[in-house]
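Novice: After the sequence you'll find the predicted model.
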Amino acid sequence: MTTITQTTCCYCGVGCGMLVESDGERIVGVRGDPAHPANYGRLCSKGMTLPLTAQSLAGRVLTPEIRVSRDAGRTPATWDAALDTVASRFAEVIRRHGPDAVAFYVSGQLLTEDYYVFNKLAKGLVRTNNIDTNSRLCMSSAVSAYKMAFGADGPPTCYEDLEAARTVIFAGSNMAYAHPVLFRRLEAARAADPSIRWIVIDPRRTDTAAMADLHLPIVPGTDVALFHGMLHHLIWEGRIDRRYIDAHTEGFDALKQTLRAYPPQLVADICGIEESALRQAADWFGESPAALSLYCMGLNQSSHGTQKNLALIHLHLATGQIGRAGAGPFSLTGQPNAMGGREVGGLATMLAAHREIGNAAHRAQVEQLWGVQGLSDTPGLPAVEMFDAVRDARVKAIWIVCTNPVHSMPDSARVREALANAEFVVVQEAFHQTDTVPYADVLLPAASWGEKAGTVTNSERRISRVRAALAPPGDARADWWIAGEVARRLAPKLGVPPEPFAFTSIEAIFDEHRSLTLGRDLDIGGIDYALLDASGPQQWPFPAGAAHGAARRYEDGVFATAHGRAKFHAFDYQPVAEPISARHPLRLITGRLRDQWHGMSRTGRVGQLFEHAPEPAVTMHPADAARRGLRAGDLVRLSSRRAERVLTLTVNDEVASGTVFVPMHWSGQFLGGGGVNDTTTNAVDPYSRQPELKHAAVRVDPLTLPWRVAAVRRGDALALHAAVQPLLAGRRFAAVRLEGDDRIVVTAADVEADAHWLERLHTALALPRDASLLEYRDARRATTKRVAWRGALIDGVLVAGSEADVAGSMSLLARVSAALPWTRARHAVFVADSGPAAPRDRTVCQCKAVAASSIDAAIAAGADVAQLKATLGCGTVCGSCVPELQRMCNAMAMAAQTSAATPAVTGAA
């Protein structure tokens, strides 16, 4: 019997409601919840494939594991043994070195209740503020700026503002990829009212930028200069709201004095854009009846991220574009519950319910509510400093929960070194295949999406229920339960009564969290589980006695500062932390792919999510590639002052000359050596302590790797991936991807042939060594071709040799994917089926499986986006491909215009 469970998506901060279908044993389907106010039934390509990530238990952590010594592997253990080990080892470190010798690194993907228990465990029981979260890497600059400008964290806007805005600025956000469900709402609003203007500020011409009325492709890191120049222009043109400034703000005159040094002409030169474009953007913003800014990692992941956020907020305050429908600075949350983690104080620099660690009264309030004494008054270690402290042994033991810092942290080789040298590492995780799990001395199996319950808070401050559709598999347990059980064992060892840390239900945890918010700016005294179950998701603040939560904040012009006034801050533009040089002349920027998520521990389990962008690549401008003698498809070496990666080259003009782009998702599970963050700098913002993940100085060089390997194999793709992944690090270049749920593709390259490695790959791919394997070998040319058969079907192919050998066998490799029966003599396969395969037909629409060739053909026949939807169905389900459909239509129209404008050349009479 199929059951339907209302829950919330586990990906980005949009907070989409979902209806999950389960048959009692596994999740079999999902659809958007039409009643949820975040998405009204819409889902993106990632959300729609969530059942596929949960259906197989391959790769799941199903039982606790303990490593007896650093020289030994982990072995399965009981929960009692694992929990006792964690409690005993932490207690031992605390006795020897004090509470600040331990640390907790948690995640924006935890539920609020999970976050709450971990925060109370660290700060209330251990009495260390060394608990930080991967939200430090994405949202902390937005938090710092909101607090500095408004006096409190939290966006003043709501999703209804997406429809009410008349001018929309996208700053450092490829919203079409990162928050596609909200982007659909903006598209619908502009379709209904074409006078709405979009301004996109992004160094790349992303799908979002391609749909803009005005694209400002600024030099990476120059956002502060741009916003200063825009405000300078608005002041000069008299388009500021002096009445609002005088009544509701302070510090404007000091900022105005600073802005004298930022005339538009100078700023345009700094930013690498046209002065007229800067003035146009400022005019549209200043004259708009409702201007909304939407921003994300392009502003936050910077060594000056707080100032970038503040400079954009200044535009809103100076023009009175805040506290009303369609207007305001709206930070788009990167993770599903980064907001909930901030609410409970789950970062090293804050206390529960937006209280401050350095405020004695705030500490006393928390002590009273928690029933503890002696909270630390010293801020803890934020993420980058935390792993540096592990590296130099100031922190001896670290507990990592639901996150993968070996992949996601900047200069990640330092993180690997830290964890390799740490005295004790606990990893709490749902999946074996992350880059961090190998460093665990104790591995704790955690419940995953669809298996746990609690609440999350989305980007518009809306709290939603998360409900379990199934029980966790094996011995996996809820994150809050694991933390609570360790607290119960640890408390007596530290001489503390365990009662304040004993929770019997998630609702009891939420109620305790709620009690800490009373009277605070995020008061949720009027929200409980009964209300959420009866009336659905609710926004804060929602104090007791209120009929509903507040959709917008600061509508009365009274802010959360001591004097009720918002604050302007005067500061100058500062360049990126790592300037380019003759040795490293290119600016590396990183970002997202449409269909992947973070380090791909979840989306990497779904083959169809590789179809839009199948391989790890670096994108370069055509002129830069030509100067280096590079062509699309070449393997190149991208290197910084810290590390290098070998990647496939993509060439297009979506990036400016002098800039290269690499997606951040490809981890060591899919790319030999790990992701691009090895090359990034660990410079951090002085206010938020957020690292500059968005920029590094790099070089890209040609690379000669004459020995090439390619393989395709049918079978259980997840099991095959687990077997192949350990081999990736053994080659100069190696990558793996899934195709569907029954195929795996491996590519590799190196300077010299390695017969031993090739045999290991043969074994990992479970290729047979009997009569069902046909092999061709040319020892003189070091060429090997192997074909595995299952009846008349080719079940696997492994080719090794020169680049020409592999290229000439592409049609053979493609036969594994096509599953076409072979009707000729088997030995003829190496000749009759040799040669290049047809170019890969990239899937543009995941939902309807519509390929680029079909779309191109329809456009050539005269179809526009509306007709593509009607005839092919693309863009009609999640809509994530709509920006690309529009871009493809525009590109073909432009090509047709160029062709028509070219005069025909005829021969002389």
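Specialist: All right, it came through fine. Numbers count the residues shown, from 1 in each chain.
Novice: Could you use CA atoms for every contact and neighbour count after this?
Specialist: Noted.
Novice: Report the contact partners of Val106.
Specialist: Tyr115, Ile131, Asp132, Thr133, Asn134, Ile400, Val401, Cys402, Thr403 (Cα atoms under 8 Å, 6 or more residues apart in numbering).
Novice: let's see it at 10 Å
Specialist: 114-115, 118-119, 131-135, 341, 346-347, 383, 399-405, 428 (Cα atoms under 10 Å, 6 or more residues apart in numbering).
Novice: So it versus Asp624, what's the distance?
Specialist: Counting by Cα to Cα, to the nearest Å, the separation of Val106 from Asp624 is 41 Å.
Novice: thinking again about what came up before, let's see which of the contacts of Val106 end up in strands.
Specialist: Ile131, Asp132, Thr133, Trp399, Ile400, Val401, Gln428 (DSSP state E).
Novice: which residues does the fifth one contact?
Specialist: The neighbourhood of Ile400, defined by Cα under 10 Å, 6+ apart, consists of 103-107, 131-133, 425-429, 436-437, 440, 443.
Novice: ok, 7 Å please
Specialist: Phe104, Tyr105, Val106, Val426, Val427, Gln428 (Cα atoms under 7 Å, 6 or more residues apart in numbering).
Novice: need those residues in a markdown table with distance to Glu512, can you?
Specialist: A markdown table is the format used below for these (distance: Cα to Cα, whole Å):
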| residue | distance to Glu512 |
| --- | --- |
| Phe104 | 21 |
| Tyr105 | 22 |
| Val106 | 20 |
| Val426 | 27 |
| Val427 | 27 |
| Gln428 | 24 |
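Novice: And here is the other one:
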Amino acid sequence: MTSPAPRRSRLAPSEAIRTTCPYCGVGCGVLLGRDGAGRIAVKGDPDHPANFGRLCSKGTALAETLGLDDRLRAPRVLGHETGWDTALDLVAARFSEVIREHGPDAVAFYVSGQLLTEDYYVANKLMKGFIGSANIDTNSRLCMASSVAGHRRAFGTDTVPGLYADLEEADLVVLTGSNLAWCHPVLYQRLVAAKAARPAMRVVVIDPRRTASCDIADLHLAVAPGGDAAIFNALLAEIDRRGATDTAFLRHVTGFAEALAAARASDPAESGLSPAELEAFCDLWIGTPKVVTVYSQGINQSSSGTDKVNAILNCHLATGRIGRPGMGPFSVTGQPNAMGGREVGGLANMLACHLDLEAPAHRTAVQAFWDAPAMPERAGLKAVEMFRALGEGRIKAIWIIHTNPVVSMPEADAVRAALEGADFVVVSDITECTDTARLAHVLLPAAAWAEKEGTVTNSERCISRQRAALPAPGSARPDWEILAEVGRRMGWPAAFGWSSVAEVFAEYAALSGVAGALGSDFDISDLAGIDAAEYDALAPFVWPRNARKNGGRFFGDGRFHTPDGKGRMLPVTPRGPESRPGAAFPFRLNTGRTRDQWHTMTRTAKAPRLNQHLGEPYCEIHPEDAARLGLGAGDLVRLHNPLGAVIARAAISDAVRPGEVFVPMHWTAETASAARIDTLVRAVTDPISGQPESKGSVVAIERFAAGWHGFAVSGEIRPEPEAPYWTRLRSASGWQMELAGSDPAPDWEALARRMFGLPGATAATVTDAARGTVRIALHEDGVLRAALFISPRPIAVARSHVVAAVGGPDAVRVLAGRPGADAPDPGPTVCACLNVGLNQICAAITSGQASSVEAIGAALGAGTSCGSCRPELAALLARFGTKGAAA
């Protein structure tokens, strides 16, 4: 189903502009318009084939992220604002100088799945075709490079075989290394609805943690770290033992005997599962022909990620369960345009349109199409290699676009040191307030979501338009224009002479026709002649789109993109993470995402409601481990290894296994004092894909001896905390912080005045020496500007009440920390979409008003929007309900 042709991209009160969400790879359609008060309003597009109107909590809050308070509005050189000509002349000159003196491989681009496809295309053309180096890689290397490598080994090309509809048509869906409920909530809700409509459908979750996705699981397999390949090898051996192979389909596949021999030689115990658990899984998988295996970062982010992918693909190829309705392996991507980046050759080892950089015929064809002066003959440096080369001085100039490697790369402190010591660093971004942007020699202001035009591709190969609804602030420009202008200034005006983004897309579509003639799966050449009006009206479509094939699935007919046209099965020998827990570092560290935040929080942290559900960095730790370490609820812990240290709040939970901990990856030096978890992740990579092992490092953990804890709120002036531990996030009235330290301040009032920048405000202070508590309200003319609460123990105040008091007249009454009986405290946010708090939900349950998840939704609205809070609602029902009922 495709959406109708959209209206033109000019915002007027009565119009809605069709665009796409800038978060995960689901690629949801979004309607942008104005509400009755003239403010930007966001709704899900009911006609978009990815989401049919649904949005997750992050998508629902998009309008709240459009503020311009921290936006970069003009280029900056060494911290000083300048004009575009000065900045771009400098970038072009310095890159040209380095190339002239040290060769093309002395420069690099590090780009992002936040780029639109046209931006990606221009960057790839500039680096590979005209600079003549393959040193362009993307942060997508960190999330799905192993899937790319596995696809290419098995299929001959990086192709996702299936469609989202397969999740609804399958009788069994396996989620492995994928917390779909939190990381791809709208897709998860499609699965929930399908299971509700067909109760016979089964869902299996393979994950070391018990996650929200287990809410609908018929079977949860708590796999050992690195044990995924052992599971699927055991499955392949059992498929053969039970005679469940598809002998007709195997005529289109090579390598079956070798893959089977490796599977039989594997030890199933390496999976961490019992024989009974493995048997139950094999019974379900083998006995259910219509099976889809969904996998994501838990598979990819591994030093053996490519082998894990191929172990999954082997099972589907052996049974012919691929490329048919309700059947197939399905890689779901983490970023809105990770797929678009793969399609244009944004990875260091690929060419545009899924062509092979190291295939001479492919290089020659692309070089001729571009009329390019030089093409690299070998793969460039992948992400980890790239920043190592920068630190070693082999790369002299780097351009980083829409990503924050100082936070997201493994061994993040080494990445920061490399950038601090680099000769020339250019950063294109929408803000200067990122850990990476603060290290740039040249900062270039880029247009943001809702300000730029282009296309993105989601996880099912659906290409959708992203449209502008707002003007870019100041002199910010779209990325393709910035890149093209540098290309012109480096001496290639004709090659980068586009006058519109539609022209870039048309050129890209034309090149795909060249690729299609060479056998590439990616061919959208029907759109090679697209004009501006047609581009403006372009409706979502699933590629390919050419004279031979339009949309649909791949490989069900047994035809692959390998030289012999056959699919390949690969022998896989399972191996666990390289790092092993020991006496010094006994805990396995798992990293990942939370429900309401995105990457390094540059966008999501602007939306106050998204900061309320899990508002601090936390370390999920098993109760047995917590007891052994002497940890109690709310304690702070210090995680460390030879790479560095992190401080986080202990979250004691049996959702993780003993000896394993989970810490989210979102926190930065802008939002917390010591929570950049990737400082502790070793830069160990998969030898084939180059993807880092983000879930396999080891750490030691100890209680952080906090002598005091604090909670603080303020208005619009950003506070500057003074404490060993702090977090700083946007609130509904300004800012809120959590703080802790070992030694108490000699003068809490003076500290508060410095922290909030309010030296002349009137202070109201309440001190309880016996309890060791201090409460300070700073007010001007009776209006509360800031408040600070100090205690020897974690602060027990009604945070939402205190936040709401800022800017109001209760300058002194706020020190009670709780509202009166006439204004009950809603409690911590559970449903971020509709701002429903824990206390409200518990009251509805304990009063008997709500005895099911549906009843909670009817009473309070919680769980009725994106649905990703429904597992938490069910857990609250089980805990507080009189019957323990849960829907």
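Specialist: Perfect, I can see it now. In this text, all values refer to a predicted model and were calculated from it rather than measured experimentally.
Novice: coming back round to it: closest one to Asp153 of structure 1 out of the contacts of Ile400 of structure 1, please.
Specialist: Val106 (19.7 Å; Cα to Cα).
Novice: still on that earlier bit, whichever of the contacts of Val106 of structure 1 end up buried, select them in PyMOL.
Specialist: Buried residues among those (16 or more other Cα atoms under 10 Å), as a PyMOL selection:
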select buried, resi 114+115+118+119+131+132+133+134+135+341+346+347+383+399+400+401+402+403+404+405+428
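Novice: Kindly name the residues of structure 1 that line up with the biggest helix by length in structure 2.
Specialist: Using DSSP state H to define each element, structure 2 has its longest helix at helix 84-102. Using TM-score structural alignment, helix 84-102 of structure 2 corresponds to residues 79-97 of structure 1.
Novice: was I right about Ser178 of structure 2 contacting Tyr295?
Specialist: Yes: here Ser178 of structure 2 lies in contact with Tyr295, judged by Cα atoms under 7 Å, at a distance of 5.6 Å.
Novice: Tell me which residues touch the aligned residue in structure 2 for Ala176 of structure 1, please.
Specialist: Matched by TM-score structural alignment, Ala176 of structure 1 corresponds to Ala181 in structure 2. Counting by Cα under 7 Å, 6+ apart, Ala181 of structure 2 touches Tyr188, Ala212, Ser213, Ser868.
Novice: before we move on, what about Arg363 of structure 1?
Specialist: Applying Cα under 7 Å, 6+ apart, the residues contacting Arg363 of structure 1 are Ile357, Leu375.
Novice: Surely it is in a helix?
Specialist: Yes: looking at Arg363 of structure 1 with DSSP: H, G, I helix; E, B strand; the rest coil, it is inside a helix.
Novice: Now Ala93 of structure 2: closest residue in space that isn't a chain neighbour?
Specialist: Of all residues not flanking Ala93 of structure 2 in the chain, Met490 sits nearest, at 7.3 Å (Cα to Cα, 6 or more residues apart in numbering).
Novice: That neighbour contacts Val91, doesn't it?
Specialist: No: counting by Cα under 7 Å, Met490 of structure 2 does not reach Val91; the two are 9.1 Å apart.
Novice: what's the neighbour count on the residue nearest to Ala93 of structure 2?
Specialist: 20 (other Cα atoms under 10 Å).
Novice: Quick check: it vs Ser500 of structure 2, distance?
Specialist: Taking Cα to Cα, one finds Met490 of structure 2 at 20 Å from Ser500 of structure 2.
Novice: now do Thr333 of structure 2
Specialist: Noted for Thr333 of structure 2: a distance of 29 Å to Ser500 of structure 2, by Cα to Cα.
Novice: Looking at those two, which one has more neighbours?
Specialist: Thr333 (26 against 12).
Novice: Enumerate every residue touching the closest residue to that one other than its chain neighbours.
Specialist: Spatial nearest neighbour of Thr333 of structure 2, chain neighbours left out: Gly25 (4.9 Å); criterion: Cα to Cα, 6+ apart. Going by Cα under 7 Å, 6+ apart, Gly25 of structure 2 touches Val332, Thr333, Gly334, Gln335, Pro336, Asn337, Asn458, Ser459.
Novice: could you list every residue that touches the second one?
Specialist: Residues touching Thr333 of structure 2, when contacts are defined by Cα under 7 Å, 6+ apart, comprise Gly25, Met144, Ser296, Ser459.
Novice: Flag every buried residue along the strand or helix carrying Val831 of structure 1.
Specialist: Val831 of structure 1 is part of helix 829-832 when elements are defined by DSSP states H and E. In terms of neighbour count (16+ other Cα under 10 Å), helix 829-832 of structure 1 has its buried residues at Val829, Phe830.
Novice: And the residue nearest the centre of structure 1, how far from Val799 of structure 1?
Specialist: Centroid-nearest residue in structure 1, with Cα atoms, centre = their mean: His598, separated by 4.0 Å. In this view, His598 of structure 1 and Val799 of structure 1 are 31 Å apart by Cα to Cα.
Novice: now do Ala352 of structure 1
Specialist: For Ala352 of structure 1, the distance to Val799 of structure 1 - Cα to Cα - is 57 Å.
Novice: Of these two, which one has the most company?
Specialist: Neighbours were tallied for Ala352 of structure 1 and for Val799 using other Cα under 10 Å; the higher tally belongs to Val799 (28 against 25).
Novice: On the three-state scheme, the closest residue to the more buried one other than its chain neighbours is what?
Specialist: Distances taken as Cα to Cα, 6+ apart place Lys785 nearest to Val799 of structure 1, at 4.5 Å, with adjacent residues excluded. Three-state assignment for Lys785 of structure 1 (three-state DSSP): strand.
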